[in-house]
Structure formats: C-alpha cells, structure tokens
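>>> pasted the sequence and its predicted model underneath.
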Amino acid sequence: MRRVAPFSAQRWNYAHATFYGDETARETLQGACGYHNVYKQGYGTATTALSTTLFNDGFACGSCFEIRCVDSPACNAGNPSTVVTATNFCPANWRHPTNNGGWCNPPRQHFDMSRPAFDKIAFWRAGIVPIAYRRVPCLKQGNMQFTIEGNPWWHIVFVTNVGGPGDLGQVYLRGSITKRWVRMTHNWGVGYRIFQSYLGQGISFMVVSNSNSETVMAWNVFPDYWQLGQSFSGGQFQRPHIMRI
C-alpha cells in the first residue's frame, strides 16, 4: 500500500454561499450523497450542498470545507469561519441567470449551506454572501462506518464518518471465503454496490480517497453473521495534524 502524507488544508478560494431550510435544519437530514440521517451519523447541522462544479458527480461527498463570509455588511463581526461537510447536491436552475437566482449553475462554485451553518458566518436575511473557502481535513471520532443494504443477490454499502480527506474514490470488498479483492461500482455519493452475494462471509474493505489516493485497509469489518441493514465500523484515514488558524 502506497504511503501518502495526511490530508492538509488547501489554499483559499472565493465563491458565494446561500442556505436552504430553516433553523431546525430538518431539510438537510439526507440528501444526494446517500447519508441516511446526518444527525445520527455524527455530522449534525454543519453541512452543505455543493454546486455541480464542486460536487464532482458525487465524489466530493464527505469533503470538509472551512468557510468564512467576506466583503459583505452581512458578515458576522470578526468574519468567523465554520467547517462543514458536503452531504448534498445543489442542482442548476437554468430558468435564472448565474448571477441572479441560478447560483448553482455551472461553472459557478457555490455552497448551499444548512441554515445553522450559514448563521455562524453571516446574517441570514442577506440570503447570499461572498465567501472564502478551502478544503480542510475532516476530524472524525472513531473509525469509518459501513452500512450494508440491498438484497441476497446484490449489496450496496454506504461509507460514512470518513476522516482525513473525507471523500471516497474507490472501494474494494474482500470476502473471508472468496479471499479476493473486488472493486465495487460507485452507485451515488457515498454508496458503492456489488452484484454478487456475500451473505455468510466476513467482509473486509479497502478504501481509496479521491483527493490524494490515500488507501486504508479495514480488515474483518463485517462478521460472517451480518445481515442487511446492519452497520459496522473499521479503519480510518491518517489522523491529520490540527492546524492553528
């Protein structure tokens, strides 16, 4: 397995941010990335949807971004920043121009944040504000979480609580009986499927980051008595050095 450096914060870029939903963030529970319940999975309300350009066909799901409001009277005093995880997709709205309602139209880089996350950087009545943003390491507690669904003939696995780079590029599965690594097909967001039954086998995973190709071996995650709908944890990307900002 190739060794790579822990994922570190990247340079600042400029974009705009809006919000969706209300202060309860109920509208942000699930989303296009395949998270079942971001509250229960540890993401809370610190989440955002990404425009097409940033979403990258779902390969940006799980990425963490530091965001601060800039150059607007609506910015909170001191221009504080907040860190959010990408959990949803903000689709294009071609009925409106890019600079007037079509905020998520390509090639625009845009964040449609949860209301609680937006409140941390700006006054919500502004609606839209200019921001500075950068990718940062995802600081997670514990190991990655693997949830398996599907049926006896094919399975789909959702990988959550991903630290370091946060995103997923490739996921491989290995049965304790078949003893062969098989690359899973990217279904959508954090979901990967395989058209083969692994019922009755213990399962290990190999996870590759989309950002820096860092690879994690998660051995014996599922016991041989696992059932559809269950979740198990194992493996995690390298713990990044915490940067002082």
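Here it is on my side, so go on.
>>> for the rest of this, base every contact and every neighbour count on C-alpha atoms.
OK.
>>> I'd like to know which elements the strand ranked longest in the chain is packed against.
For the chain, the longest strand by residue count, based on DSSP state E, is strand 81-90. If you count contacts as 3 or more C-alpha pairs under 8 Å, 6 or more residues apart in numbering; DSSP states H and E, strand 81-90 packs onto strand 47-51, helix 52-55, strand 64-69.
>>> before we go on, here's another structure to hold up against the first:
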Amino acid sequence: MNGNQWFYEVIVSNVGGAGDIVGVQVKVDKSRLRWTSLDHDWGATWKTGFPLQGKTLSFRVKSSDGRYMTSMHVVPSNWQFGQTFEGRNFKSGGRRRRNFKSGGRRRKGVGQL
C-alpha cells in the first residue's frame, strides 16, 4: 500500500489466469459498503481516494477473460504505507452478469497490494 491521507495506491501483480487485469475493487471489512472500484492509474497501479487507513481490506480483481479473483481480509487493519501483502487465498470465480467498471463518479485518489 502506498499513498497518503488523501489517496491510496495499490499495485497488483502475479495474478495468474489471463494475466491482463481490467478491474480492481476493494471492500472494507465490517462495513455496509459494497465493493468499491479503483481507478486505473498506469501499468499495474490502481488508485482510490476512498478512506482505507486503519481498516482490514479485501480485494477483487477482474482479468481480461472476465473472471474474478477475490482475496478476503488480505490487508490487516494495522497496515502501513509501503507494505506489501500476498493474497494466497485468491479464488477464481466465473463470469458475472453485472458490469465491472473502473472509475465512474468516485473520488480520485490511491494504496500497494
């Protein structure tokens, strides 16, 4: 996770499957909020302005073949900027009916997975 109090940056790598990442979402544990899409910055870097500091995080990655890989609770609530986390419990899911969109009307900002 990289960034500062205003933005968080996540670098996603070594996902497997088709290899091309077309979307990344984050979910804050113990919240009623749904999955929040991160904006693609450049390369393997994804960003958000959604407040993530001090929260346990789960990530969902969509590959170019339409499959989702989800890693629940991969980032603990005591994470610090500059740390790297490995989602060993990534599970591959089938295609979903709803569209997965990066960007939209969300605040811009960034954290590194």
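Perfect, thanks for sending it. Remember, predicted model here, so these are calculated numbers, not experimental data.
>>> rewinding a little: which residue numbers in the second structure go with the longest strand of the first structure?
Counting by TM-score structural alignment, strand 81-90 of the first structure falls onto no part of the second structure.
>>> that strand to strand 64-69, inter-axis angle?
In terms of direction (axes from the mean of the first three to the mean of the last three C-alpha atoms, to 10 degrees), strand 81-90 of the first structure departs from strand 64-69 by 110 degrees.
>>> most tightly packed of the helices and strands packed on strand 81-90 of the first structure?
Per-stretch averages of neighbours, counted by mean count of other C-alpha atoms under 10 Å, single out strand 47-51 among those, with a mean of 28.
>>> which element is G23 of the second structure on?
Element membership for G23 of the second structure, per DSSP states H and E: strand 21-28.
>>> what's the match for P152 of the first structure in the second structure?
P152 of the first structure maps onto Q5 in the second structure, with residues paired by TM-score structural alignment.
>>> again with P165 of the first structure
Per TM-score structural alignment, P165 of the first structure is aligned with A18.
>>> rewinding a little: give me the next element, helix or strand, following the longest strand of the first structure.
Downstream of strand 81-90 of the first structure (by DSSP H and E), the next one is strand 110-114.
>>> other SSEs contacting that following strand?
strand 13-20, strand 47-51.
>>> tell me the angle it makes with strand 13-20.
Using the same axes, to 10 degrees, strand 110-114 of the first structure lies at 40 degrees relative to strand 13-20.
>>> relative to the second structure, which residues correspond to strand 110-114 of the first structure?
The counterpart of strand 110-114 of the first structure in the second structure, using TM-score structural alignment, is absent.
>>> cool, stretch 183-191 of the first structure as well?
In the comparison with the second structure, stretch 183-191 of the first structure aligns to the range 37-45 (TM-score structural alignment).
>>> how far does that stretch stretch from start to finish?
Across stretch 37-45 of the second structure, the terminal residues are separated by 13 Å (C-alpha to C-alpha, to the nearest Å).
>>> now swap in stretch 80-87 of the second structure and tell me
17 Å.
>>> the match of P165 of the first structure and P51 of the second structure: what is the separation?
According to C-alpha to C-alpha, A18 of the second structure and P51 of the second structure sit 30 Å apart.
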